[in-house]
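**Q** A predicted structure for the sequence below; I have some questions about it.
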Amino acid sequence: MKLETQKVLKEFFSNVAGYYGVDAERIEQGKEFSVEANKEIHLLDNIQKKADFLQKINYMQVDELKGQLIFGATEGMITGRKKTARFYGEAEPSGYGYECVETDSGILIPWPRLDQWGSLAPQFAQRWADFVQRQIALDELKIGFYGESVAENTKDAEGKDVNKGWMQFARDNKATQVLTGGKTDNIIRIFGANADYKNLDELAYDLKQGLHERHRDAGDLVFLVGADLVAKEASTVYRGNSLIATEKAALNTHDLMKTFGGMPSMIVPNMPGRAAIVTSLDNLSIYTQKGSIRRSFREDQEVKAIKDTYYRNQAYAVEDLGKFAAIEFKNVKLEDEQ
């Protein structure tokens, strides 16, 4: 690490210590420190801003390690009439709960990268924060879609063993909301003459029909769809219309793929390429337990880098499973794939 970078880094650590109300020596020694409540909120807000999708869902704090869902869902009517008394419907919450689990993000920032940032000293802290927080946001999205379990020692490259994400929440609590097969068990064929769904409009409409009837005509439904499916849909449209290159350019793929099944569509970063979900964005949640956030910065001479760590207790939840329908993306086959 360059001498000038070392000076910038020392100033950075001093500013971090002042911001978090921690002794600067503790920061420089690489010791872990807790984050005050108002600083937790600010940190979570900054991470949320690094991914558009996180800004559209419930990204919030909870008091307890585990408990009932914050918003949840109620069943039945609460409006009616009684001749001799007031009417009260028994609108019981779904009963589904959440449980925050230990979640640890750590990244090595190599000396050469620090030297690059150090040459732009006024933006050093912002570049550091953007770099780390953006990756944390993307990781949290990936876990939301891929997460299946909570392992003591995580190994999976897709984050399947870090936490149970939204798909797994549905599999565990109301498996009927995750379509696993079509004409053939455990296989969902999309596109082609013998497919279960010839196009994404058919798929989106069928998933919408899988919602509880009270949600099927909701105006806030969206079709979350993987990039592989959208690319295949576009290819099929182009091929079916025998478009030449200039015509393809005129037919903007982005505009063409804006809606499916009468719902706006969204391709979310780190979403499985063959995934498809119908829900509303405010139906998806990421909870972080208050008071659980820990931070540290530590130089590691052996790997020639600074370690930046962010520890917290976190959970994923689908607030109303009656407003969530998805396909099992692992079972999707395109056209004539075997």
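**A** Sure thing, it's come through. Residues are numbered from 1 along each chain as shown.
**Q** okay, CA-based contacts and neighbour counts for the rest of this
**A** Noted.
**Q** within the helices and strands, which one has the residue lying closest to residue 124 once chain neighbours are set aside?
**A** Nearest non-adjacent residue to residue 124, counting by C-alpha to C-alpha, 6 or more residues apart in numbering: residue 117, 5.3 Å away. Using DSSP states H and E, residue 117 sits in helix 111-118.
**Q** who are the packing partners of that helix?
**A** Contacts defined by 3 or more C-alpha pairs under 8 Å, 6 or more residues apart in numbering; DSSP states H and E place helix 111-118 against helix 3-20, helix 124-146.
**Q** now with 10 Å, please.
**A** helix 3-20, helix 124-146, strand 305-318 (3 or more C-alpha pairs under 10 Å, 6 or more residues apart in numbering; DSSP states H and E).
**Q** just name the most buried of these.
**A** Of all the helices and strands packed on helix 111-118, strand 305-318 carries the top mean neighbour count, a mean of 21, counting by mean count of other C-alpha atoms under 10 Å.
**Q** quick one, it and helix 111-118 angle?
**A** 90 degrees (axes from the mean of the first three to the mean of the last three C-alpha atoms, to 10 degrees).
**Q** distance from the chain centre to strand 305-318, please.
**A** 13 Å (C-alpha atoms, centre = their mean, to the nearest Å).
**Q** wait, what's in contact with residue 139?
**A** Neighbouring residues of residue 139 by C-alpha atoms under 10 Å, 6 or more residues apart in numbering: 105, 133, 158, 159, 269, 270.
**Q** equivalent analysis for residue 200, please.
**A** 190-191, 206, 223, 225, 229-230, 232-233, 257, 259-261, 276.
**Q** next up, a second structure to put side by side with the first:
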Amino acid sequence: MNLSEQGRQALDLHFVNTARAFGVQPGNPSAGQHYAATPSVAQTIYNKVVEDGNQFLRLINAAVMVGEIKGEKVGLELTGRVASRTDTNGAGERTPKHLSNTDPKGYELFPTQFDVALKYSKIDSWAKFPDFAERYIRLVRQAMGNDMLTVGWHGTSAAGTTNLGSNPNLEDLNIGWLQILRDFNSGSQHYAASASELVLGSGDAKNLDVLVHEAKMMLPVYHRNRDDLVALVSGDLLSAQEETYYEVNGNTPTEKAMLSGRITRAYGGLPTITPPFFPSGIVKVTPLSNLSIYIQDSSIRRIQKDKPEKDEVQDFNSANQGYVVEDEEMAAFIEGIELPPAA
């Protein structure tokens, strides 16, 4: 099908505005226009992803720009004690301490592709809106942000060619935050419960307060009383715990504050949140500032192409991305927590 005149005008303006955003002259869309972002444009692009994406992206370091595909972590988090005393009268010598983690493993980024297409019929339907292009790119940013968070929780590997059919949660796209902790220091910051070992409401998993406390106790002692620790709790566990409070307390006020039907006050003494796309059966404790997504600022590429053979516009986007726990000792999680069997 051919685009309507209004649709063609809206699309042409979209191509022109894209070129301007990258600081280049508009080219021939039918041939496919190639863009490479400068570091400042790259930061702007991902700031927009954070701004238009899920609110949780704004709570973490979701757009940390780095120059190299591998390197030393760039986050600045206090990692331990700095106060001490050394007797320098003899052979003693004062040794300065590093404020932030000096991890020799550092970070590694992997190519990530965000390729989308828009049918001519959809362009014609949307062309009546003066902000057609912004509406479209906002949807693209939201999709990118959703997938970035999904990989952060579910990613376990970085395959050369991914397979969405066998990895519906993008498990093979990159190595996410949870997998980093599984691999860190022989799993010292991670506990995987065996089948039926931890059932919410019984045994060692009496309630979420107990489970959050146990996850917190997995942190080194000098991190346990930080004032920025947060409990990340799976939605299934939080919903089950809510039902228990309703059954026991009814309309009687409890120590768990209620907001729009959700328990928002602390479990285990920590503020509690269920992140989007968070896996089931998990309790994690960490400062939110400890979670980062790194992007190589010189790696962002885009090809925008008018494809009449397919009656669509194609948009190929790519960047080198990676997931970082700035200080692994500052995070711990328990997985494999089960719900009690239905009555």
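**A** In hand now; what should we look at? Everything numeric here is computed off the predicted structure, so don't read it as measured data.
**Q** circling back: of all the helices and strands packed on helix 111-118 of the first structure, which one is nearest residue 253 of the first structure?
**A** In terms of C-alpha to C-alpha, the element of those nearest to residue 253 of the first structure is helix 124-146, at 24.4 Å.
**Q** which residue of the second structure is paired with residue 112 of the first structure in the alignment?
**A** Counting by TM-score structural alignment, residue 112 of the first structure corresponds to residue 121 in the second structure.
**Q** would you agree that match is in contact with residue 3?
**A** Yes. Judged on C-alpha atoms under 10 Å, residue 121 of the second structure makes contact with residue 3 at a distance of 7.5 Å.
**Q** between the two, what contacts are shared?
**A** Residues touching both residue 121 of the second structure and residue 3 (C-alpha under 10 Å, 6+ apart): 311, 312.
**Q** circling back: run a quick neighbour tally on the residue nearest to residue 124 of the first structure.
**A** 20 (other C-alpha atoms under 10 Å).
**Q** residues contacting residue 40 of the second structure?
**A** Counting by C-alpha under 10 Å, 6+ apart, residue 40 of the second structure touches 22, 65, 297, 298.
**Q** pretty sure residue 333 of the first structure is touching residue 194, no?
**A** No. Judged on C-alpha under 10 Å, residue 333 of the first structure makes no contact with residue 194 at a distance of 11.5 Å.
**Q** so which of the two has more stuff around it?
**A** residue 333 (17 against 12).
**Q** just the element for residue 44 of the first structure, please.
**A** Per DSSP H and E: helix 37-48 holds residue 44 of the first structure.
**Q** and residue 325 of the second structure, what's its match in the first structure?
**A** In the first structure, residue 325 of the second structure lands on residue 318 (TM-score structural alignment).
**Q** swap in residue 228 of the second structure?
**A** For residue 228 of the second structure, the aligned position in the first structure is residue 220, judged by TM-score structural alignment.
**Q** repeat for residue 15 of the second structure
**A** Match for residue 15 of the second structure (TM-score structural alignment): residue 13.
**Q** surely its match is in contact with residue 297?
**A** Yes. With contacts counted by C-alpha under 10 Å, residue 13 of the first structure reaches residue 297, the gap being 8.4 Å.
**Q** which neighbours do the two have in common?
**A** 26, 27, 28.
**Q** now do the same contact list for residue 214 of the second structure.
**A** 204, 205, 208, 268, 283, 284, 285, 332, 333, 334.
**Q** typed the wrong thing, it's residue 128 of the second structure
**A** 6, 7, 10.
**Q** if I look at the aligned residue in the second structure for residue 38 of the first structure, how far off is residue 196 of the second structure?
**A** By TM-score structural alignment, residue 38 of the first structure lines up with residue 40 in the second structure. As judged by C-alpha to C-alpha, to the nearest Å, residue 40 of the second structure and residue 196 of the second structure stand 51 Å apart.
**Q** got it, and residue 159 of the second structure?
**A** Taken as C-alpha to C-alpha, the span from residue 159 of the second structure to residue 196 of the second structure is 32 Å.
**Q** gap between the two ends of stretch 99-119 of the first structure?
**A** So stretch 99-119 of the first structure: terminal residues 44 Å apart, C-alpha to C-alpha.
**Q** quick check: buried residues in it?
**A** 99-101, 103-105, 107-111, 114-115, 117-118 (16 or more other C-alpha atoms under 10 Å).
**Q** residue 106 of the first structure - nearest residue in space that isn't next to it in sequence?
**A** residue 309 (4.2 Å).
**Q** identify the residue of the second structure aligned to that neighbour.
**A** Looking across to the second structure (by TM-score structural alignment), residue 309 of the first structure lines up with residue 316.
**Q** and the helices in the stretch 151-300 of the first structure?
**A** Applying DSSP state H, counting those that start in this stretch to the stretch 151-300 of the first structure gives helices spanning 166-173, 200-209, 227-240, 245-250, 253-256.
**Q** same list (those) but as TSV, adding distance to residue 313 of the first structure.
**A** TSV is the format used below for the helices of the stretch 151-300 of the first structure (distance: least, C-alpha to C-alpha, whole Å):
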stretch	distance to residue 313 of the first structure
helix 166-173	16
helix 200-209	32
helix 227-240	30
helix 245-250	47
helix 253-256	37
